[in-house]
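**Student:** with the input below, show me the fold.
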Amino acid sequence: MARPGKKTPPRGKARRKTTGTRRTRRRSAERPALFERVLRWLLFGVVLRTAWWIGLRAGVVVAVILGGTTWYYYETLPPMEQLLDGRDRGSVTLLDRNGRTFAWRGEQYQTLRAADASPHLVNAVLATEDRRFYDHFGLDPRGIVRALVSNARAGRVVQGGSTITQQVAKLLFFENTRSLERHIKQIPVVLAMELRYSKDDILSIYLNRAYLGAGAQGFEAAARRYFNKSARSVTPAEAAMLAGLLKAPSRYAPTSDIEAAQGRADVILGLMEEQGRLSRVEADLARALPAELSAAAAARAGSHFADWVMGSGPDFLTGATTEDVVMATTFDPRIQRAAVQALDEVFETRVKPGSKAQAAIVVLSPDGAVRAMVGGRNIGRAGQFNRAAQALRQPGSAFKPMVYAAGLEAGLDPNSLVSDSPLTIDVPGSGPWSPKNYTRDYRGDITLTEAFRDSVNTVAVRVSEYAGRGKVRQIARDLGIGQDLAQGPALALGVSEITLLELTGAYAAILNGGRRSEPYGLLDLRLKQDNQLLMGTDRVPPVPVLSETTAGQLVYMMSEVVANGTGRRAQLPDRPAAGKTGTTQAARDAWFVGFTGDYVTGVWMGNDDNTPLRGVTGGGLPAAIWREAMLRIHEGLPPSPLPMLVPPPPRGLAVAASDVRRADPVAENILNSVLNSIFGLSN
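**Tutor:** The predicted structure is shown next:
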């Protein structure tokens, strides 16, 4: 009810008045907000225009700089052919006696063009390194994004984003530059390369400069190193194995770990199949028949010989050469195979499985030319230690030819009688020393030939003392043994440490009529490019050391060792042979060194840690290895006679003593006293 005296406004008018007031207030509030928005847009436009202005000019500056540097690199890049070989060092190609390559050293290299390579090899490289190589301009944003995604999912780096062109730029200019700096700096180089060279040119540079392990620079050298074939004809499995080396050449080199190399190749085959570069059937076949090393690569044929002969030339032409050189050698692969097969045959059939015993073999021609060298068995971590040329071991009785050569030069002959009886020598500073025979018994008076044939120690010492230790050492040195030799009477029993190669060379001199036959392997050294002769053979001219009579008599005595003595297991069925056994104290070393009319072969057996062998003497397993090797070496060769001088019926010093007895009894007593006290000779 309305109050009296006061009018109530109509409802409609009151509402209109209230609504109008609100609208007025809203408009008043919206005016500043609209103004702020307009002002904000105006400011944003100014900033945007400013940024665009700055960005445009910065872009122009960057484009000018990029264009200028790209043009600079474009003008300065050399012809593609000059970029194929990126080695710091050269290579040495080793040829055998027939002129065929059997080994490489250094960074070997052989040119390969992309157009000539096996399509499987090109596909394997592109599948793993740059699948869009032929579609991008040197930089691949899609590839970078794909790599980032793959790495993020894996939580580690599993894929790179660099193109092959970028990798070539790195190899050429930025190998020692940090990653971020390299990626920035290589942009103009990559663009310049894409402008300067064709895609096939860039790929050719990559195929030739990539290092693929085992001294192989480029895919052609690697294919020949691992598969003994050209990269032009590799199979999908071989191509995948080669491409797999790009990730880690040392780790995946098939010469160091064939299983790891095959596993990496399976990954590459999967990529090739996924990208349509191989059909499923082809990929399955390649997985079922994985790539294998060639026989030569697997056997590392001639590796010990190659390492040894590399030392024959000056280091600047061999080990540190910056040129590609060719070394012609005396190596004979047929004889090398014979030696390896003989060693394997004996260890497989006559040695307890799992034996850690080592062995070495050297084969020479009579003039000292080294035809084969087996530096050890490939067991455990045997490595590349060359037991034939590097191991210093005691030769035992295998040293006795030097002792008997001194005795023959001093006037003895194969029929001279010498006493096999107990002997004691006072060694200054050491006291009395008494040599013992292997059989621990004594036979009285025996001929020099019998003593040598049966390896009688007391007689060897008496001969050494008679001829003089200095004479024995001198003959050994003249025959090519360069190590320091023992000074005491034990010299005669082979207690001095020497190498198998030295000892075999001394035996070669005996076969060579007493003329020194120092082992040699180098025939000549030439530049590969123009065949220019750099160095001739390292053969030492033969120098007479022994008289022909002494050498001939010694050959006869050594033939008796094989025919009737301690080396009977070395007998050959179709030709004469001569040699000498050797077994050191406690059987730590066992030797057999001998020859036919054509070849001289030395065999050593022992343990690397110098522990004793079990049940092995020089006349046992070493003689058996020697025989197996010589049977194979002489296969198809006609027998050659030995240059031996067979002695007349026995007279020697015993007869001379009888003549003295009849002529002068006093002289007889004096002579017997001297011979018995000094030499032990008797009538």
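
**Student:** could you use CA atoms for every contact and neighbour count after this?
**Tutor:** Will do.

**Student:** ranges for the strands of the stretch 1-150 of the chain?
**Tutor:** 91-95, 101-106, 108-109 (DSSP state E, counting those that start in this stretch).

**Student:** and this one, please, so the two structures can be compared:
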Amino acid sequence: MVNAGNYRGSMNVTDALATSPNTAFAKLISQVGVGRAVDMAIKLGLRSYANPGTARDYNPDSNESLADFVKRQNLGSFTLGPIELNALELSNVAATLASGGVWCPPNPIDQLIDRNGNEVAVTTETCDQVVPAGLANTLANAMSKDAVGSGTAAGSAGAAGWDLPMSGKTGTTEAHRSAGFVGFTNRYAAANYIYDDSSSPTDLCSGPLRHCGSGDLYGGNEPSRTWFAAMKPIANNFGEVQLPPTDPRYVDGAPGSRVPSVAGLDVDAARQRLKDAGFQVADQTNSVNSSAKYGEVVGTSPSGQTIPGSIVTIQISNGIPPAPPPPPLPEDGGPPPPVGSQVVEIPGLPPITIPLLAPPPPAPPP
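**Tutor:** Next up is the predicted model:
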């Protein structure tokens, strides 16, 4: 499995959600387990996955649900989105997180008025608290970096003049044949997809959106631009927009899950500190590029939060400084200048004009 781009070797969940490295989420589902990930997806709103017969595209003779199919096959790629889902259910997942972990059945009816102007009572289905509020709120905060700094949707947010807190996630298929974006605040949630719905779909390219031989469509292109352009005019129509507070229990993790720092210790002392914290220590150390002197303990893998009692490998400097990271996107320089625009038509909404951004300049040769 490879990433579409260059990423540093270790990052927390917040940074991973903002920059979308495949390998971070593949590792996460390997630690959590496919079954738990599927069950959580259904809880949050992907309810159709539990319906019998939904796996017939993969096994025509079976009445198996998609959820059972993924669990039986132990599909770790589930975390990367290889199985179809509709935008309504994806929006419903976002709405659950935006509502403090309360799932409600999607309902297109907001209010019913009779011919005399009187409101008619509408029977509503029961909403359920499917995950603790602290967990939903903390995840909403963790997803709030996608539209700022080096987040994958930051360019789209800047081009739309978006200046409100929000949570979001971009998504792109492996062959660039489709891409999407889901975004939400404490007031609303929405998702959109861009894809080729022909019988023989091909790769798609961005700026302008078109068929091409080698696709470069990402969720941070047209999908996120569409979301911000559509939501910007109504962003303040439903009350104050703000991020919920995080819950320290989900920021700090379970007791015994934080790997202690061992940088600067000798190897024996580092091993003892890790064992005292309840972790197993790998027999072999790992040599890594570092500006520290040769042979010095510089860290561990994993570091930060991990599963209590798991195996930790001590990292030793090989004395070779690492390559410098790529320069970050300027936070005060604004988005790249638009080079044109594209009109996207969505049924039930007025035409949406999306600015097309100039591509970044190529990196200088090494």
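
**Student:** superposed, how do the two chains score by TM?
**Tutor:** The pair, once superposed, lands on a TM-score of 0.57 when counted by TM-score structural alignment, normalised by the length of structure 2; 243 aligned residues with a Cα RMSD of 3.6 Å.

**Student:** re the thing from before, dump the strands of the stretch 1-150 of structure 1 to TSV, plus mean neighbour count.
**Tutor:** Output for those, formatted as TSV (neighbours: other Cα atoms under 10 Å):
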stretch	mean neighbour count
strand 91-95	24
strand 101-106	20
strand 108-109	24
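
**Student:** so for Val64 of structure 1, which of these sits nearest?
**Tutor:** Val64 of structure 1 lies closest to strand 108-109 among the strands of the stretch 1-150 of structure 1, at 40.0 Å (Cα to Cα).

**Student:** could you tell me where the closest one falls in structure 2?
**Tutor:** Residues of structure 2 offer no counterpart to strand 108-109 of structure 1, counting by TM-score structural alignment.

**Student:** could you do stretch 459-472 of structure 1 as well?
**Tutor:** Residue span in structure 2 matched to stretch 459-472 of structure 1, by TM-score structural alignment: 24-37.

**Student:** kindly report the same for stretch 260-267 of structure 1.
**Tutor:** Against structure 2, stretch 260-267 of structure 1 falls on no residues (TM-score structural alignment).

**Student:** let's verify the residue mapped onto Ile83 of structure 2 from structure 1: helix, strand, or coil?
**Tutor:** Mapped onto structure 1 by TM-score structural alignment, Ile83 of structure 2 lines up with Ser496. Per DSSP: H, G, I helix; E, B strand; the rest coil, the secondary structure class of Ser496 of structure 1 is coil.

**Student:** which parts of structure 2 are strands?
**Tutor:** Secondary structure of structure 2 (DSSP state E): strands at 102-103, 128-129, 167-172, 178-184, 189-195, 204-205, 210-211, 280-281, 286-288, 297-301, 311-317, 338-344, 352-357.

**Student:** so what secondary structure elements neighbour the third one?
**Tutor:** It refers to strand 167-172 of structure 2. For strand 167-172 of structure 2, the packing partners by 3 or more Cα pairs under 8 Å, 6 or more residues apart in numbering; DSSP states H and E come out as helix 133-142, strand 178-184.

**Student:** contacts for the first one, please.
**Tutor:** The set of residues external to helix 133-142 of structure 2 that reach it, using Cα atoms under 8 Å, 6 or more residues apart in numbering, is 13-14, 17, 96-102, 167, 243-247, 249-251.

**Student:** run the last query once more with 6 Å
**Tutor:** Residues outside helix 133-142 of structure 2 that contact it (Cα atoms under 6 Å, 6 or more residues apart in numbering) are Thr14, Leu97, Gly100, Gly101, Ser167, Pro244, Thr246, Asp247.

**Student:** just the buried ones from the residues you listed?
**Tutor:** Thr14, Leu97, Gly100, Gly101, Ser167, Pro244, Thr246 (16 or more other Cα atoms under 10 Å).

**Student:** could you dump those into a markdown table and include distance to Arg8 of structure 2?
**Tutor:** Below are these laid out as a markdown table (distance: Cα to Cα, whole Å):
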| residue | distance to Arg8 of structure 2 |
| --- | --- |
| Thr14 | 14 |
| Leu97 | 28 |
| Gly100 | 32 |
| Gly101 | 32 |
| Ser167 | 23 |
| Pro244 | 29 |
| Thr246 | 26 |
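
**Student:** tell me which of the strands of structure 2 sits nearest to Arg115 of structure 2.
**Tutor:** strand 189-195 (31.1 Å).

**Student:** next, count neighbours for Val555 of structure 1.
**Tutor:** 27 (other Cα atoms under 10 Å).

**Student:** map it onto structure 2.
**Tutor:** Checking TM-score structural alignment: Val555 of structure 1 goes with Ala140.

**Student:** I'd like to know how far that match sits from Val93 of structure 2.
**Tutor:** 11 Å (Cα to Cα, to the nearest Å).

**Student:** what touches both of these two?
**Tutor:** Joint contacts of Ala140 of structure 2 and Val93 (Cα under 6 Å, 6+ apart) do not exist.
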